[in-house]
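Enquirer: Show me the folded form of this:
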Amino acid sequence: MRRAGGRRSVAFGPRALSARLAELLPDFPQVSVCVAFSGGPDSTALLGALAATRAPPLELRAIHIDHRLHPHSRRWSAHCARVARALAVPLTVLSATVAPLPGESLEAAARTVRYRRLGEALRDGEALLTAHHEDDQLETVLLQLLRGAGLAGIAAMPARAPLARGFLVRPLLAWSRQELVAYLRARGLEWIEDPMNSELRLDRNYLRARVLPAIRERWPAAATTVTRTARHTAEAQRLLDELGRADVARAAFGARLSAKVLRALTPERRRNALRYWITAAGYRPPPASRLEEIAGPVLAARSDAQPRVSWPGAVVLREADLLSLSASPGPGDRASCPPGASPLPEVSWSWGRGRSRVLPGYGGRLTLKPDERGPLDLEALPATLTVRGRRGGERLRPVRGGPHRALKSLMQEARVPVAERGRRPLVYAGDTLIAVAGLWLDESVQASAASRRRARLIWSAAD
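Expert: Reported below is the predicted structural model:
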């Protein structure tokens, strides 16, 4: 199946794609897959080949994200709808609002919101298929090297990774862009070209247009050999992750970390543990300078100093001996969010279809666990719940027959750490706050002696 160097010797097509998916998804074709469909050549080739192989029990659908960054974005959505209809593939079009954080590029912000929207739309156990190919992998590794990335960056894109309630799968990493376009032309499939791809002010486009042609002329197998290097690097990163996971477990105090335990580690292990703790909670790793600051001055500070370090998307705060991690507000959120409030994403939860819900950005998951003595009445819940972060002014009635209480006051009385208050998921039935994850239930959903179906709402923060 492969030539020396790991390159596939078979041409891209439905049969070759099915064989690759069988390697990545052991239950294939008894699986549900969802294609991230942009309408460009790569995702069109992926969707077209999948549609040609589709047969029960394979469940296939597609999602198109409209970032609304280009005046023709609606036209592109319509094109995707036409192609999906011609291939008899159900398509969902989702819109996204892109708001870069300070120091963040528009590309990076769009990528973040795209994966968040895709993750939120993913069903339990479903595989999200993206059309990243061999040339994308080469570009990613070179860009990460030029940016001074560590092993995690150079390891580039894995063929399979967890995502929300399912998996992210990249089945095309063994084929080149040229091979995918050849397949499209042979099948007469139409695609669209994003004019942004010709903007040489963007690093990836400049690399693709000006640098890679010269590299390929001198080293024709560059994509294959660099992909092999990325695999070796990914293996080394997995070993570091195992070490980081063990060090974080020793330092953990709930979702927080002991500064004393971290100080006992060597500087290298300390930075590795902090990086693992941050990324495992769903946040982007901090720049090297910020990581050094957390691993050095923050851990060495007096216990009453309460130092903090922030970077786009996250903030680390030390209170006494404990480090806590939370989301930092975006550019438009500072004025509207009260202290402890959170610009976390709003997440829909159809709990009847899945009793456990991973919450991207919150650093954990909510689970409704059936329990005949549980405090929550399942029959009092609507079919769909909404989870969101604090916005200020929330109230609920935690004691049956008692008064409505301000959430701010409840958290102060319970001595919930300031850094955790904005990260606590709030569960709503319509516009009514019915639960604060792991802390309080509103009277409206509390179980009584007459309740027939009871449960516990469990909040599990990421380890």
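Enquirer: When you work out contacts or count neighbours from here on, use the C-alpha atoms and nothing else.
Expert: OK.
Enquirer: mind checking the SS state of M411?
Expert: helix (DSSP: H, G, I helix; E, B strand; the rest coil).
Enquirer: neighbours of the nearest residue to it once chain neighbours are set aside, just the number please.
Expert: Sequence neighbours aside, R421 is the residue nearest to M411 in space, at 7.2 Å (criterion: Cα to Cα, 6 or more residues apart in numbering). Using other Cα atoms under 10 Å, R421 has 21 other residues around it.
Enquirer: one more to line up against the first:
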Amino acid sequence: MSSLYTTFKQQLRAMPSTRFVLAFSGGVDSRVLLDLLARYQREHHCECLAVHVHHGLSPNADDWAQRCQYWGEQTGIPVVTEYADIQRESGMSLEQVAREARYALLAKHVQAETCLLLGQHADDQLETFLLAMKRGSGPKGLAAMAKCDRFADGQRLRPLLTHRRSEIEAYATQHHLQWVSDESNQDERFDRNFLRHQITPNLIARWPNIHASIQRSAELCAEQEDVMASLLKDKLKSLLHEDKSLAIQALCDESAAVRHQLFRHWLNRLGVAMPSRRHTQMIWDEVAQADQDANPLLNLGEHHIRRFQGRLYCVPHHDDISQWQHVLHCDCPLHLPNHLGTLSLQTGSGDGLAMTLPKGYEPSRLRVSFDPSGREAKPEGRAGRRKLKKLYQEMGIPSWHRRQYPIILYDEQVVAVAGLFVSQAFSGQEYTLKWQRD
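Expert: Sure thing, here's the model as predicted:
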């Protein structure tokens, strides 16, 4: 049992971190980590914190939070409880939603020189590897869980990854530790629980060393993924535009296998979940190679793959704000929907679009809209009026961005489009229109 602390101590000492944050569910794995971390803190006088995420999915959740606070007081490590707002997303399992919510809350506590400690062990690694196989994953998925990687602004470490669940439970028993038991861990409707109770016991009985074999395979897959990323780094850089879009014509010269890898590394760089093999093929067949007059769209969860002027774009999904309108008051910043920032109309000159308004204009008649449908304008310095749709096309604004630009109206006249132009009839130096984007 002493080897558990030996492994733990060696790994923490090898980290460049000066502060350690424990993801503390209260289960046996994190309960043992709390005990190990308390011992390490006494020996090395480092800053430590435990974070308990209250998901609210169990009737016992309040009790678990209280017990975690009590155990933190016992060990001298402060415990912070974070409350997750679990909202089921389309196409996402409850496990996935809860996991993403948990990591988002943990990330708040991981700054530079901070290391997040997770209690995952060799049995978890085996299950993760098998789940990746079930999904038909490539090397990145089969790499399963890394022992150490980047997380938020710091590091993430799984110090028990080479130890079995049985070793951890034996340590807890020997040291008279108490822990909570999540009743959902018995529900075999969840794939991981099905593997844990029905599959892995038979695998371990047949091949007792399977944990070590799986760990080697995961590490080899991680190495292959690193090599692939290194080999494709310069090629991907040559295809990328400064707006993070991808050149389609240059991709035509690549094999399908290389294109698929480039799509994966492109999306990984953008922080988007890895697409399936079917989706990488659809990016090429249904978006990149769509008819020239088409406006293709591929849905990847919270993001869309789009095409514009010979380039592929990965854009976040936005709510339709075509019907949104609001009065724009002078010297009173207006907060825009969809995280589009703030819009302000200020008297005098400044940093933004210079404009004027009719003498004695009525403030209630000046409003902001995002719907260009049927509207026309004559930008300052141009001859003739044109539909906003045509002006956006001429200015190279992708179709999915055209309803994200604030249109300032006086009655039904287009005064300006923030970030683009002021109409000729409202040119002047009396006011400044400033759009501060998030």
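Enquirer: TM-score for these two?
Expert: For this chain pair, the superposition-based TM-score is 0.75 by TM-score structural alignment, normalised by the length of the second structure; 365 aligned residues with a Cα RMSD of 3.3 Å.
Enquirer: sorry, back to before: for the residue nearest to M411 of the first structure, list the residues it contacts.
Expert: Shown in contact with R421 of the first structure (Cα atoms under 8 Å, 6 or more residues apart in numbering): 340-341, 411.
Enquirer: per the alignment, W191 of the first structure corresponds to what in the second structure?
Expert: Taking TM-score structural alignment, W191 of the first structure has W179 as its aligned residue in the second structure.
Enquirer: nearest to N197 of the first structure, of the contacts of R421 of the first structure?
Expert: A341 (37.9 Å; Cα to Cα).
Enquirer: Now do the contacts for the closest one.
Expert: Contact analysis of A341 of the first structure by Cα under 8 Å, 6+ apart lists 389-392, 421-422.
Enquirer: what does L243 of the first structure align to in the second structure?
Expert: With the correspondence set by TM-score structural alignment, L243 of the first structure lines up against L231 in the second structure.
Enquirer: Tell me roughly how far the host helix or strand of that match lies from the first structure on average.
Expert: Secondary structure from DSSP states H and E places L231 of the second structure in helix 210-239. Compared with the first structure after the fit, helix 210-239 of the second structure shows a mean deviation of 1.3 Å (mean Cα distance after the TM-score superposition for the first structure).
Enquirer: Could you point out the helix or strand that follows that helix?
Expert: Sequence-wise, the next helix or strand downstream of helix 210-239 of the second structure (DSSP H and E) is strand 246-247.
Enquirer: all strands of the stretch 251-400 of the second structure, in order?
Expert: Under the criterion DSSP state E, counting those that start in this stretch, the stretch 251-400 of the second structure contains strands at 297-300, 303-308, 311-316, 325-327, 334-335, 342-347, 353-355, 366-369, 376-377, 386-387.
Enquirer: how much does the third one deviate in direction from helix 210-239?
Expert: For strand 311-316 of the second structure against helix 210-239, the angle by axes from the mean of the first three to the mean of the last three Cα atoms, to 10 degrees is 120 degrees.
Enquirer: Which positions in the first structure sit opposite strand 311-316 of the second structure in the alignment?
Expert: The aligned range for strand 311-316 of the second structure is 322-327, by TM-score structural alignment.
Enquirer: Name all residues that make contact with A155 of the first structure.
Expert: 141, 229-234, 237.
Enquirer: For the second structure, which strand extends over the most residues?
Expert: Counting residues, the longest strand found in the second structure (DSSP state E) is strand 47-54.
Enquirer: if you compare the strands of the stretch 251-400 of the second structure, which one is most tucked away?
Expert: strand 353-355 (a mean of 23; mean count of other Cα atoms under 10 Å).
Enquirer: Check the spacing between R82 of the first structure and R75 of the first structure real quick.
Expert: 11 Å (Cα to Cα, to the nearest Å).
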